[in-house]
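# Sequence first, predicted coordinates after that:
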Amino acid sequence: MYTATELYPNAEVGNAVHEYCINHSTAVPKHIDEHRNNTIEWATKTNNDADMMINTLQAQFLIFFAKAQGVKRVLEIGMFTGYSALAWVEALKDKPDAEIVCLDIPGQSTEFAKETFVKTKVDNIIKVIEGNAETSIDSLAGQKFDLIFIDANKDGYVTYFEKVLNLNLLSPKGIIIADNALKRGLVADNSERNPASKDEGQMGNYVHIDRFNKFVKDDPRVEHVLLPAFDGLNMIRLK
């Protein structure tokens, strides 16, 4: 029985399929696409890593998913330059009382994001809470979120997950989406067969993601599915 998730014969075909999917899915609005380009330009000038931003197809997926789920409130842990936050706005903009709460540490990328939110006139729907998310998340106790997106420092994933559940932040039908849950495939194969094994940064981080995936799997409060999409999405809900 064929069970592999690799659908295409080589990387070239895989890249072509990726571009085809982008071009044959509902496009992100122009201002979101422009922000992506601005982020890449900014990251180059400031020696930041634009790869911390989700890709276009993932933004298209998140917008579609949030709309399909009827999401009204989003908690985003790890904001970078605000690209994914803009995607959430696109999904929630027609919902009364919609809100996106973003947790991130102060810095260049946070300032870049906040300036973008003002410029695109969405700062009324996005609330940015600056500080270490492992502690700033405590200020949200008593609130409920329909979707919680974890895309921050990988060594904090277990803490973020525990805080979300212990503070009861997830609405009864809510979904947690943890990004980079496969970490370039290193969680499954960190041998020399995986080119990412030569990247010290990736190798230093994948152990935290592997610990997180195992932690979620063993938590009796939730059920989840780990998808080999993008860099891996661990999608979690309460039992």
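Looks like it arrived, so ask away.
# switch to C-alpha atoms for all contacts and neighbour counts from now on
Fine.
# just checking, residue 38 is part of a helix?
Yes. The assignment for residue 38 (DSSP: H, G, I helix; E, B strand; the rest coil) places it in a helix.
# and residue 87, what element?
helix 83-92 (DSSP states H and E).
# Can you name the element that comes right after that helix?
Downstream of helix 83-92, the next assigned helix or strand under DSSP H and E is strand 99-104.
# Hmm, residue 173 is touching residue 222, no?
No. Counting by CA atoms under 8 Å, residue 173 sits too far from residue 222 to count as a contact (11.6 Å).
# where do the contact lists of the two overlap?
Counting by CA atoms under 8 Å, 6 or more residues apart in numbering, the shared contacts of residue 173 and residue 222 are 237, 238.
# Show the contacting residues for residue 234.
176, 177, 178, 179, 181, 213, 224, 225, 226, 227.
# and residue 13, how far is that from residue 111?
Separation of residue 13 from residue 111 (CA to CA, to the nearest Å): 38 Å.
# Report the buried residues of the longest strand anywhere in the chain.
Longest strand of the chain, by residue count under DSSP state E: strand 170-179. Neighbour-count burial for strand 170-179 flags 170, 171, 174, 175, 176, 177, 178, 179 (criterion: 16 or more other CA atoms under 10 Å).
# Is it possible to get CSV of these that adds distance to residue 100?
Below are these laid out as CSV (distance: CA to CA, whole Å):
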residue, distance to residue 100
170, 14
171, 14
174, 14
175, 15
176, 14
177, 15
178, 17
179, 17
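# ok, which pair from the residues you listed is furthest apart?
171 and 179 (19.6 Å; CA to CA).
# quick one, what contacts the spatially closest residue to residue 215 that is not a sequence neighbour?
Sequence neighbours aside, residue 158 is the residue nearest to residue 215 in space, at 7.2 Å (criterion: CA to CA, 6 or more residues apart in numbering). Applying CA under 8 Å, 6+ apart, we find residue 158 in contact with 211, 212, 215.
# Derive a ChimeraX selection command for the buried subset of the residues you listed.
Remark: buried members of the contacts of residue 158, expressed as a ChimeraX selection using 16+ other CA under 10 Å:
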select :211,212
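# okay, the contacts of residue 158 in JSON lines with secondary structure next?
What follows is these, written out as JSON lines (three-state DSSP):
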{"residue": "211", "secondary structure": "helix"}
{"residue": "212", "secondary structure": "helix"}
{"residue": "215", "secondary structure": "helix"}
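# and here's the other structure:
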Amino acid sequence: MVTKSHAIFHIPYDGCGTKSEVNNGTVDYSNTVRASTSDNFISRAKSPQLHFTCRMNQSMTVDIMHIFSESNSLETDETQYGRFNVKLSFYESPSFSSPVNTFPYFVDLNQDLYIQATLYSPDPNLMLFIDTCVTSPDSHDFTTVKYDLIKRGCVKDNTYTAYYSSNKKIVQFQFKAFQFFNGYSTVYLQCKMVVCKVYDYSSRCYQGCVTRNKRETTSDQENEILVGPVKLK
């Protein structure tokens, strides 16, 4: 769409000409817009070309706007950074039909807790993986007092159960409610999620449980998400 002052481009992630690739810890979406400078069959003037790249990381997305004027060169590159939109939610049952919207979430000791992580992206070639989930009584400190549910893809809690989802952008699991010692009645959950290409079998999403010594730098997107608190009744 062209207005008096702007040219607005709508470029879908999976649209015609859009290319996606994983580069140094980001998923890059790129496309090129070419403008015609003449309505005739031939032209001796250069046609402007705009190269757009949307570089996605972490858990939000941003829009791209580029202003092109006569003072610009005829070939222009524009790169914007964004975050993948990933949401982590408690649910009331294993059907995952009713999310918990009121916090603190009051539960009984040993009650089953159901969690779903969802990646919101129009790109059909992405998938979501849970690398690490850790709990703490302090939402600002997950190192001093903590308890691991999953660590680098390895299950650490014996009540943890993963659910199968045919949607690669959804991860579901459950564990039983517990309490920390020393009078703590509140539990926060922080999970590190990884976004990968669906058919990239060398990516972190297909490695499963790995040790610290085996894990190397990855080109996939890691996102830390906090949910809670959960309080015992």
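Thanks, I have the structure now. Note that the coordinates shown come from a computational prediction; the quantities given were computed from them, not determined experimentally.
# where does the TM-score land?
TM-score of the superposed chains, computed with TM-score structural alignment, normalised by the length of the second structure, equals 0.24; 101 aligned residues with a CA RMSD of 6.2 Å.
# coming back round to it: any idea which of the contacts of residue 158 of the first structure is the one closest to residue 21 of the first structure?
Nearest to residue 21 of the first structure among the contacts of residue 158 of the first structure, with distances taken as CA to CA, is residue 212, at 29.6 Å.
# Where does residue 195 of the second structure sit, in terms of helix or strand?
Secondary structure from DSSP H and E places residue 195 of the second structure in strand 186-197.
# Quick one: list the elements packing against the very next helix or strand once past that strand.
Downstream of strand 186-197 of the second structure, the first helix or strand assigned by DSSP H and E is strand 221-232. For strand 221-232 of the second structure, the helices and strands in contact under the criterion 3 or more CA pairs under 8 Å, 6 or more residues apart in numbering; DSSP states H and E are strand 85-91, strand 105-107, strand 186-197.
# Relative to residue 38 of the first structure, how far out is residue 235 of the first structure?
29 Å.
# more crowded one of the two?
The neighbour count for residue 235 of the first structure versus residue 38, taken as other CA atoms under 10 Å, is higher for residue 235 (18 against 15).
# Please tell me I have it right and the more buried one contacts residue 161.
No. Using CA under 8 Å, residue 235 of the first structure is not in contact with residue 161, being 11.8 Å away.
# that older thread, out of the contacts of residue 158 of the first structure, which comes closest to residue 42 of the first structure?
Of all the contacts of residue 158 of the first structure, residue 212 has the smallest distance to residue 42 of the first structure: 31.3 Å, by CA to CA.
# How about that closest one, nearest residue that isn't a chain neighbour?
Nearest residue to residue 212 of the first structure, sequence neighbours excluded (CA to CA, 6+ apart): residue 158, at 5.3 Å.
# Am I right that the one you found is in a helix?
Yes. Under three-state DSSP, residue 158 of the first structure falls within a helix.
# and the gap between it and residue 150 of the first structure?
From residue 158 of the first structure across to residue 150 of the first structure, the span is 10 Å (CA to CA).
# any idea how far residue 61 of the first structure is from residue 76 of the first structure?
16 Å.
# With residue 216 of the first structure instead?
When residue 216 of the first structure is compared with residue 76 of the first structure (using CA to CA), they lie 19 Å apart.
# between those two, which one's more packed in?
Taking neighbours as other CA under 10 Å, residue 216 of the first structure and residue 76 compare with residue 76 leading, 25 against 18.
# separation between the more buried one and residue 201 of the first structure?
For residue 76 of the first structure, the distance to residue 201 of the first structure - CA to CA - is 23 Å.
# what helix or strand does residue 12 of the first structure sit in?
Counting by DSSP H and E, residue 12 of the first structure is part of helix 11-23.
# Name the stretch among the helices and strands packed on strand 221-232 of the second structure that sits most buried.
Of all these, strand 186-197 carries the top mean neighbour count, a mean of 23, counting by mean count of other CA atoms under 10 Å.
# got the angle for that strand vs strand 85-91?
140 degrees (axes from the mean of the first three to the mean of the last three CA atoms, to 10 degrees).
# what packs against strand 186-197 of the second structure?
Taking 3+ CA pairs under 8 Å, 6+ apart as contact, the helices and strands that strand 186-197 of the second structure lies on are strand 126-136, strand 221-232.
# can you tell me how far residue 136 of the second structure sits from residue 231 of the second structure?
For residue 136 of the second structure relative to residue 231 of the second structure (CA to CA), the value is 12 Å.
# Spit out the residues that contact those two alike.
residue 187.
# what about residue 165 of the first structure, how many neighbours?
13.
# tell me the secondary structure for it?
Relying on three-state DSSP, one would call residue 165 of the first structure helix.
# Contacts only, for it.
Residue 165 of the first structure neighbours (CA under 8 Å, 6+ apart): none.
# just residue 22 of the first structure next, same as before
Residue 22 of the first structure neighbours (CA under 8 Å, 6+ apart): 56, 57, 60.
# ok, and the closest non-adjacent residue to the first one?
Excluding its sequence neighbours, the residue lying closest to residue 56 of the first structure (CA to CA, 6+ apart) is residue 22, at 7.0 Å.
# same thing with the second one?
Residue nearest to residue 57 of the first structure in three dimensions, not counting chain neighbours: residue 22, with 5.4 Å by CA to CA, 6+ apart.
# Thanks a lot, catch you later.
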